[in-house]
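Asks: pasting the sequence and the predicted model now:
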Amino acid sequence: MRHVTAGGDALVLMPTGGGKSLCYQLPALCRPGMAVIVSPLIALMRDQVAALRQVGVEAAALNSSLTGPERAQVRAAMRENRLKLLYAAPERLMVPDFLDMLAGTPISLIAIDEAHCVSQWGHDFRPEYLQLAMLAERFPNVPRIALTATADPQTREDIAKRLGLEESARFVSSFDRPNIRYAVMPKSGPMKQLQTFLKAHEEESGIVYCLSRNAVEETANALCTQGVNALPYHAGLPADVRAANQDAFLTSEGLVLVATVAFGMGIDKPDVRFVVHLDLPSSLEAYYQETGRAGRDGLPAETLLLYGMQDLVLRRSMIEQGSSPPEIKRVERAKLESLLGVCETATCRRQAILAHFGEILAQPCGNCDNCLNPVETWDGTVAAQKALSAAWRTRQRFGVGHLTDILLGTLNEKIERFGHDKLPTFGVGTELDRKGWGAVFRQLIARGALEVDHDSYGALCVTEYGDAVLRGREKIFFRQDHGGKSARAMLKKKAERIALAPADEKLFEVLRAERARLAKEQKLPAYVIFHDATLAAIASARPKDRQELGQLPGLGTTKLDRYGDAILAIVNQAN
């Protein structure tokens, strides 16, 4: 903040909820003129403008959701130099007449949020971001700051190059979000697993991600029939329904939003208590950003990723059948492999995630499923050789189901038609059941011993590494998946949210009710008024006057003036 306030350019990498917005908001208040914030999503603009206005800052946004008169009001405020921060989407910012208007306005700084969108190596590339490099030429003396929460070293270099920030200062903070608990499990009746998980999170807000629009609709409907307050969100919904569902999620408490990845970037709701993935994300960066929407208020939050063999096949198929050039596909495959590595690791997941971003966590975190419920490993070399042999002896033309039938000695029409009951591998794998062989094949694919031939309808092919395992030159160890009661116990495990003395819990609930009333009155999300952590601090400290109240977190001068007397009246009544 000191660097940007002094007029320097910066590239900032900081985790979701780590305070990226402050890195440009505070310098914007300190420097003369109006700050321009480039943001890709209307929801983020709306949330940040509302929060800034709550603390007395003149801020506005220009986007497609505004009416003609509303846009005219913003432009008038710009001409009269009344704004300190203006949020705009990249495509609107680069319109020539808008750039001309900015040229006549004193600009304090330009902030480019979600800067990974400029990189083709990133997980959310947006072509319109490429035009933002022109801002350096158009406003050469205005400091620029680019910010992102998810960028591996290669993506960071690409961001700097594409935005002309190669010589700028770089600020990289820890990517660790210690309040978030990571859990990854193989799919085993995903709806049932989801139901078990949600029972531990009643009356809490959360996001459930699905890969397809159909899956979103089906999951949301199923949850509603089970009494869960759930709404769908995907790009195929009518715009007004999509906006209404998003607003309901932002302003309500205890609502579950079932969504595709079309939802989420820029969502500033701090009290999201859980994020569930019912399908495998596209990369570790996508997974990290999506899980990072939980626990932005710093309070404990849980995440759950369910994945299976079909996810691996589908994700790899999406890469191979995509229109990206070969070099980009190679990177996409590598990013998916990094995510699979985290899924299959038997050690601390947080250590594996942070290592991908170039950060070393010295000790296991103690707050992921592998730390809380240590995983056993087993020497899977012989089982792997049987599976690899089945693929090799059938000329690498068949998928998991058929190969499993061979290993289990299952006689059916297809086995007889191809004469596979005569193979030496027929019936040699009865030490494992079908689920066990599914885990073996899944981990062989994840480890790169087998690869899926998408042109041959999912046939499994033995790789060079797989050949080394098959011929006894390499050993391979597999994780022993949790099953039965152990898995259910993990799904039900929930961290304590706010540590309040029993005597203070009633006051906390009264304060929450008052916050809800104020939010409804002003048509704002409750968290824009106060975070739960602020209400908990008030309930615990029981301040006697404005001076004591003002020393608590989340209570600046403007909020003291606006809400101080009402809060003190509630506290005094409780005393």
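Replies: Nice, I can see it. Numbering: from 1, shown residues only.
Asks: all contacts plus neighbour counts: C-alpha atoms, from now on.
Replies: OK.
Asks: Val184: what's it in contact with?
Replies: Contacts for Val184 (CA atoms under 8 Å, 6 or more residues apart in numbering) come out as Leu304, Leu305, Leu306, Tyr307, Cys343, Asp369.
Asks: recalculate using a threshold of 10 Å.
Replies: 276-277, 303-307, 342-345, 349, 368-370 (CA atoms under 10 Å, 6 or more residues apart in numbering).
Asks: what sits against the closest residue to it other than its chain neighbours?
Replies: Closest residue to Val184 apart from its sequence neighbours, by CA to CA, 6 or more residues apart in numbering: Leu305 at 4.6 Å. Residues in contact with Leu305 (CA under 10 Å, 6+ apart) are 182-187, 208-209, 275-281, 287, 291, 343.
Asks: repeat that with 8 Å
Replies: By CA under 8 Å, 6+ apart, Leu305 lies in contact with Ala183, Val184, Met185, Val276, His277, Leu278, Asp279, Leu280.
Asks: now, which of those residues sits nearest Leu26?
Replies: Of all the contacts of Leu305, the one with the least separation from Leu26 (CA to CA) is Val276, at 33.8 Å.
Asks: which residues touch the helix or strand the closest one falls within?
Replies: Using DSSP states H and E, Val276 sits in strand 272-277. By CA under 8 Å, 6+ apart, the residues outside strand 272-277 that reach it are 204-210, 290-291, 293-296, 300-306.
Asks: tell me the spacing between the residue nearest to Val184 and Glu290.
Replies: With distances taken as CA to CA, to the nearest Å, Leu305 is found 11 Å from Glu290.
Asks: also this one, for the comparison:
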Amino acid sequence: MSSPTDQRPDALEALRRVFGYDSFRGFQQEVVDHVVAGGDALVLMPTGGGKSLCYQIPALVRDGVGVVVSPLIALMQDQVDALTAVGVRAGFLNSTQDLNARRAVEAAFLAGELDLLYLAPEALAGRGTVQLLERGRIGLFAIDEAHCVSQWGHDFRPDYLNLSMLHERWPGVPRVALTATATSATRAEIATRLRLTEARHFVASFDRPNIQYRIVPKREPRKQLLSLLRDEHPGDAGIVYCLSRASVEKTAEFLVANGIPALPYHAGLDAATRAANQQRFLREDGLVMVATIAFGMGIDKPDVRFVAHLDLPKSVEGYYQETGRAGRDGLPSTAWLAYGLQDVVQQRRMIETSEGDLAHRRNLAAHLDAMLALCETVRCRRVQLLEYFGETSAACGNCDTCLEPPESWDGTIPAQKLLSTVFRLDRERNQRFGAGHCVDILLGRTTDKVTQYGHDSLTVFGVGTELSEAEWRGVVRQLLAEGLLAVEGDYGTLALTETSGEVLGRRRTVMLRREPARAPSARSAKPRGAATVVAELAPAAAGIFERLRAWRAATAKEQGVPAYVIFHDATLRQIAGDAPASLADLARISGVGEAKLAKYGEQILTVLADEAAPA
């Protein structure tokens, strides 16, 4: 095997000729050299960081076929289309194909006429697929979305546990496992389960500086979402995540009724409807996908300008991966979450009633605690997020807590009043109630329920009028987040915890977060989507950019592929700004490789000439 240095010109040549890029980014070059030389690798790189090139280039340079194991059956056709568009010989084998299509791909593999072959992990459990691979020449194995091997992860796939067999059957073939989301513990689990303990680790920064992270108090979440879309992302593509199927349907209907083109996606829809909605989202501009977390992994749509959550994610890993689907092209994007008391109550109850042993429930609780800490922090969101993945950073100046810093205040006395209310209901009356009733008691409200149970005679009745109802609900939410209160039963009643006594006994100070009183400033509420991209171009270039986008949309529709398969916005933006006058000039644009230059070069020059021609 040649040394990495000897292989480097070949890798760079493939990068330039096929993909149209002059140089690698970050440590892509190191990964490529390592894998080309036959080494195993575990690669952690944020969404949009260029993970795929880390196995695509070695597959083009090494002898044999690069076999890519991916859980994304619904997206394999798009992945192959994107590679075919740049001249890569790619195919896939999965359950969506008929017998003739499968045989054609198998024959191409055996004949050495493929550069890359995509497989679902389930396929490797079948004897026929393994026998097929043993008859061909394999250059490398790439295990994409490798976090799916983590048994307590948010995207666990049981079939990934069988992928250790790749090392056993093909010990001399290099393997590269890739993911965008993994803590150090998850990395260790991936390495152990995939037999990659000797692999070299490549860990990039988890920072996505183009994404603005914002978490807002949940009031009327759908109306808040509508304001976000109208004020900051008019006409932009985006994803809205909801916890339940019913919420997905209602939110999609609400957006459509208010003039926002939106589609639903959840496991309760039939497969044909899910596939059709996913294809529309990928192929059309400006659509909003409202979905459960069943949607999104592997979605290679670069111009998703926002990801919004109407319900609290269960973990920081899930939140990071879902928000990472915004701004893959590196342009300004928004990660927005509406978060409230009921989210905490609901998630705590789900953990208590979840299947699994005590260790599993503790694991879920630890994940939720980290997510709650991110929501309640008064520090920079990005600093808190990156710390979770073991990375240090400085305040970003581009998240809500940086733009509108919240206050931290001593909430020990209000916490004592609330905990005392729960204590007296439980110990003195042998009764438990939810947050709303406890707040009514503290505010001295003589509601029917308060008078019915005689709670207006409690010593804590009316002792909390210094705070508003919204502020009291914030106190409840934050005590739940810190584990100083618990939620029990089907009705979400409040109960004390082992640590509640520290607060009641004045042995613990409770610092709470107070939301900024004023509305978001213009700095944090200005449009951040496609309009920003156009605004940053010179007036003449902005017009050319729009003409190029229109040409791309028509071309993509004609070919039945997503627009980004033709060219990314970033490439069109550079073409609009540079206005190349010849094919040679166009070849120097980043993202224009040989195949795309030959296929689309003359068309682009025609668009540019038409734009420059006098009216």
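Replies: Cool, got the structure. No experiment lies behind these values; they were computed from the predicted model shown.
Asks: now the TM-score, please.
Replies: The TM-score (TM-score structural alignment, normalised by the length of the first structure) is 0.97; 573 aligned residues with a CA RMSD of 1.6 Å.
Asks: looking for the alignment partner of the residue nearest to Val184 of the first structure in the second structure.
Replies: With TM-score structural alignment defining the correspondence, Leu305 of the first structure maps onto Leu337 in the second structure.
Asks: again, but for Phe263 of the first structure
Replies: Counting by TM-score structural alignment, Phe263 of the first structure lines up with Phe295 in the second structure.
Asks: same question for Leu85 of the first structure.
Replies: Aligned partner of Leu85 of the first structure by TM-score structural alignment: Leu116.
Asks: is it true that that match touches Thr84?
Replies: No. Using CA atoms under 8 Å as the test, Leu116 of the second structure is too far from Thr84 to be in contact (10.3 Å).
Asks: which neighbours do these two share?
Replies: Joint contacts of Leu116 of the second structure and Thr84 (CA under 8 Å, 6+ apart) are Ala90.
Asks: comparing the two, which residue is more hemmed in?
Replies: Neighbour count, other CA atoms under 10 Å: between Leu116 of the second structure and Thr84, Leu116 has more, with 28 against 15.
Asks: any idea how far Leu605 of the second structure is from that one?
Replies: 32 Å.
Asks: likewise for Ala373 of the second structure?
Replies: Counting by CA to CA - Ala373 of the second structure and Leu605 of the second structure are separated by 53 Å.
Asks: same thing with Lys250 of the second structure?
Replies: For Lys250 of the second structure, the distance to Leu605 of the second structure - CA to CA - is 46 Å.
Asks: neighbour-wise, which of the two wins?
Replies: Neighbour count, other CA under 10 Å: between Lys250 of the second structure and Leu605, Leu605 has more, with 18 against 14.
Asks: residue in the first structure matching that one?
Replies: The alignment partner of Leu605 of the second structure in the first structure, by TM-score structural alignment, is Leu568.
Asks: so its match, which of the three states?
Replies: helix (DSSP: H, G, I helix; E, B strand; the rest coil).
Asks: hmm, Glu548 and it touching each other?
Replies: No. Contact criterion CA under 8 Å: Leu568 of the first structure and Glu548 do not qualify, at 10.1 Å.
Asks: ok, for the counterpart of Val475 of the second structure in the first structure, nearest residue in space, not its chain neighbours?
Replies: Correspondence of Val475 of the second structure to the first structure, assessed by TM-score structural alignment: Val440. Closest residue to Val440 of the first structure apart from its sequence neighbours, by CA to CA, 6+ apart: Ala384 at 6.9 Å.
Asks: identify the residue of the second structure aligned to the one you found.
Replies: By TM-score structural alignment, Ala384 of the first structure lines up with Ala415.
Asks: which residues touch that match?
Replies: Contact analysis of Ala415 of the second structure by CA under 8 Å, 6+ apart lists Val475, Leu479, Val503, Val510.
Asks: now the buried members of those residues.
Replies: If you count burial by 16 or more other CA atoms under 10 Å, the buried members of the contacts of Ala415 of the second structure come out as Val475, Leu479, Val503, Val510.
Asks: longest helix anywhere in the second structure?
Replies: Identified as the longest helix of the second structure according to DSSP state H is helix 539-559.
Asks: would you check the span in the first structure matched by that helix?
Replies: The alignment places helix 539-559 of the second structure over residues 502-522 of the first structure (TM-score structural alignment).
Asks: and His531 of the first structure, what does it touch?
Replies: Contacts of His531 of the first structure by CA under 8 Å, 6+ apart are Pro270, Asp271, Asp297, Gly554.
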